[in-house]
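In: sharing a model prediction with you, sequence too.
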Amino acid sequence: MTDDSVSARIDHAPLAGVIGMPVAHSRSPLLHGHWLRHYGLAGHYVPMPVMPQHLAEVLRILPRAGFAGVNVTIPHKEAVLALADAVTDRAALIGAANTLIFRPDGGIHADNTDGYGFIANLMQNAPHWRPDAGPAAVIGAGGAARAVVASLLDSGVTELRIANRTRLRADRIRAEFGTRVVVYDWVQAGHMLEDAATVVNATALGMDGKQALRVPLDALPDSALVTDLVYTPLMTPFLAQAQARGCQIVDGLGMLLHQAAPGFERWFGRRPEVDEETRQAVLA
């Protein structure tokens, strides 16, 4: 096969995928595969388990192998920033990237679309939500929480309360994101829900196989919008308790779907729609 024929095949069918360790659990191949079939686009999206010690080598090889880009998951989301040739402001602020775009010259462009996906999920499933309706409360201070904090502050939240089991990580977020962030001790996490308009679980607590999230909801107003980044199960105990109090709830699957759309558009040339058919394809 000549170099020209290889180039033509690559141009005809772009490649993308997800790298991490492990990646067998990832629903991204289901999602991107659905969009490729739905829009009749040529291309392939593949899961690729990559050990940390091989990350730099793999990222050098993938553009030469015809990949237009990849999604990045644990444990590589922070490490790829140091390997990228260009980093968006939001990825730099969050300190992690989940989307890489490979330029024609082999350069790597790193972005973080988690915050976009979070807000898009709220706007789609709670269209009357207003970021300025009152304080936001975020439980957790990891990479996903940083994306949520950045997006909430950028959307106009005037006060953002945060609690994390290791307070130091929450203190770092306040130091980096400014005085609109108020840190609560973990044992006082329930108190930060008082008069909150938006409440987010940005931890893995409540996920299948994980410990339950044990933040008391006694102070949670029934007017609050409550969302959980966990989507296995879709109805987490945290969401079920909030719904029982009369709160509007939004599950975490929509964030996964919406954060994937910008990368898909860059790699395969079409902006996909996130709709009920998309949800069902991923849940299947």
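Out: Thanks, I have the structure now.
In: when you work out contacts or count neighbours from here on, use the C-alpha atoms and nothing else.
Out: Will do.
In: and the strands in this structure, which stretches?
Out: Under the criterion DSSP state E, the chain contains strands at 15-20, 44-49, 67-72, 86-87, 99-102, 108-111, 136-139, 160-163, 181-184, 198-201, 225-228, 248-250.
In: highest mean neighbour count out of those strands?
Out: With neighbours defined by mean count of other Cα atoms under 10 Å, none of the strands of the chain is more surrounded on average than strand 136-139, at a mean of 28.
In: got the contact list for it?
Out: With contact meaning Cα atoms under 8 Å, 6 or more residues apart in numbering, strand 136-139 is reached by 145, 149, 152, 157, 159-164, 189, 192-193, 196-203.
In: where's V187 relative to A133, distance?
Out: Distance, V187 to A133, by Cα to Cα, to the nearest Å: 26 Å.
In: next one: stretch 22-42 to chain centre, how far?
Out: For stretch 22-42, the distance from its own C-alpha centre to the chain's C-alpha centre is 16 Å (Cα atoms, centre = their mean, to the nearest Å).
In: ends of that stretch, what's the gap?
Out: 27 Å.
In: and if you look at stretch 207-224?
Out: Looking at stretch 207-224, the gap from its leading to its trailing residue is 22 Å under the measure Cα to Cα.
In: mind listing what's buried in it?
Out: Neighbour-count burial for stretch 207-224 flags M207, L213, V215, L217, L220, P221, D222, A224 (criterion: 16 or more other Cα atoms under 10 Å).
In: touching, the fifth one and T198? I think so.
Out: What it means is L220. No. Shown here, L220 and T198 do not form a contact pair, counting by Cα atoms under 8 Å, at 9.9 Å.
In: for the residue nearest the centre of the chain, give its distance to D222.
Out: Relative to the mean C-alpha position of the chain, the nearest C-alpha, by Cα atoms, centre = their mean, is the one of D114, at 3.2 Å. Spatial separation of D114 from D222 under the definition Cα to Cα is 27 Å.
In: another one to put next to it:
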Amino acid sequence: MSIPFAHVIGDPIAQSKSPLIHSFWLEKLGISGRYKSRHVEADALRDYLSKYRDDGSWIGCNVTMPHKQSIIAEIDALDPVAEKLGAVNTVVRHENGVLKGFNTDASGFLEPLLPMLETEHLFRMARIIGTGGAARAVIATLADRGFTLVVAGRNPSKARALLDELAPRGEHHAIDIAHFAEPTDFPFDDRDRCFDLVVNASPLGMEGNPPLAFDWSHAPPGGIAYDIVTNPIETPFLKAAREGGHETINGFAMLIGQAAAAFEKFFGAPPPREHDQELQELLLK
């Protein structure tokens, strides 16, 4: 009997930690399966899917940049969340080679926030840096949870378009990313029973990219810093937040959360999350 296998595809792909995560869970559960990375350029995406669509051992793939939106035209069906977000990060092969797209980024991003959001708040605000594919999941997810959003990008009109598409209800704001770089003396009001979040959903701070210029005077005391960057895991953004007394959430939270949802779709079993600490230590090596 052939061994089921899945891939993570992207361009570039060498930096992906998904093979380590899925292989760790497969070993812990004693499941016979394989998960590897495949470098797939944009003009080879259709050929990749054609090659594996009829392979009964191939159970699907995770999708990273730059294919999360372009792959939609190449598959057969979309989960409602993926359809709403206009982005796919998980493709599952069903019977007869039917390919269905899902988005687990949204649930993965939200996972570490759920315990905090069980509390009723008078007001929730999120400052979101970035207007790319990852930001789409963050914007839609937080809007659904009652947040007022401020989305910052190099192109404010793109930020506005994302808000109009993904969060059409509510008094949300689009601004230039440079707004957050300089200190402010804004007098924040009483934040009792308020929830403030600052999310870096951009590549800024990632290895090989410039750091995110964010002055923490733009966030009230008690605001939480959430950075989806995973390389390095301790970004200058998070370091500055911690030094300012803010609670932080690093990129492993979303990385592991979105992978967990994909793993269950691929291999039919929930991953052993009781080993998360051991997994994070492996990811740091």
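Out: Yep, it's here. Just so it is clear, the structure is predicted and the values come from calculations on it, not from any experiment.
In: tm score of chain vs chain?
Out: Scored by TM-score structural alignment, normalised by the length of structure 1, the superposition of the two chains gives a TM-score of 0.89; 270 aligned residues with a Cα RMSD of 2.0 Å.
In: re the thing from before, for the residue nearest to the centre of structure 1, what are its contacts?
Out: Shown in contact with D114 of structure 1 (Cα under 8 Å, 6+ apart): N98, A144, A147, V148, M255, L256, Q259.
In: just the buried ones from those, in PyMOL syntax?
Out: This is the PyMOL syntax for the buried subset of these, where burial follows 16+ other Cα under 10 Å:
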select buried, resi 98+144+147+148+255+256+259
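In: would you turn the contacts of D114 of structure 1 into CSV with distance to H109 of structure 1?
Out: Written out in CSV, the entries for those read as follows (distance: Cα to Cα, whole Å):
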residue, distance to H109 of structure 1
N98, 11
A144, 20
A147, 18
V148, 21
M255, 22
L256, 21
Q259, 16
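In: what does T99 of structure 1 align to in structure 2?
Out: For T99 of structure 1, the aligned position in structure 2 is occupied by T90, per TM-score structural alignment.
In: ok, and the closest non-adjacent residue to its match?
Out: Ranked by Cα to Cα, 6 or more residues apart in numbering and with sequence neighbours excluded, the top spatial neighbour of T90 of structure 2 is N62, at 4.4 Å.
In: next: A84 of structure 1.
Out: Leaving out its chain neighbours, A84 of structure 1 is closest to I108 (Cα to Cα, 6+ apart), at 4.9 Å.
In: which one in structure 2 is aligned with that neighbour?
Out: Taking TM-score structural alignment as the alignment basis, one finds that I108 of structure 1 is matched in structure 2 by L99.
In: which ones are touching the aligned partner of H34 of structure 1 in structure 2?
Out: Matched by TM-score structural alignment, H34 of structure 1 corresponds to F24 in structure 2. For F24 of structure 2, the residues meeting the contact criterion (Cα under 8 Å, 6+ apart) are L279.
In: tell me how far F24 of structure 2 lies from I31 of structure 2.
Out: Plainly put, F24 of structure 2 is 10 Å away from I31 of structure 2 if you go by Cα to Cα.
In: go on, V8 of structure 2?
Out: When Cα to Cα is the yardstick, V8 of structure 2 and I31 of structure 2 sit 18 Å from each other.
In: and what of K239 of structure 2?
Out: Shown here: K239 of structure 2 relative to I31 of structure 2, a distance of 38 Å by Cα to Cα.
In: what's the answer for G133 of structure 2, then?
Out: From G133 of structure 2 to I31 of structure 2 the distance is 32 Å (Cα to Cα).
In: neighbour count: those two, which is higher?
Out: Taking G133 of structure 2 and I31 together and counting by other Cα atoms under 10 Å, G133 has the greater number of neighbours (22 against 14).
In: now check structure 1 for the residue matching that one.
Out: For G133 of structure 2, the residue aligned by TM-score structural alignment is G143.
In: so how far is Q259 of structure 1 from its match?
Out: As judged by Cα to Cα, G143 of structure 1 and Q259 of structure 1 stand 14 Å apart.
In: ok, L83 of structure 1 next?
Out: Counting by Cα to Cα - L83 of structure 1 and Q259 of structure 1 are separated by 22 Å.
In: tell me what the longest helix seen in structure 2 is packed against?
Out: Ranked by residue count under DSSP state H, the longest helix found in structure 2 is helix 251-267. Using 3 or more Cα pairs under 8 Å, 6 or more residues apart in numbering; DSSP states H and E as the contact criterion, the elements in contact with helix 251-267 of structure 2 are helix 18-29, strand 58-63, strand 90-93, helix 105-110.
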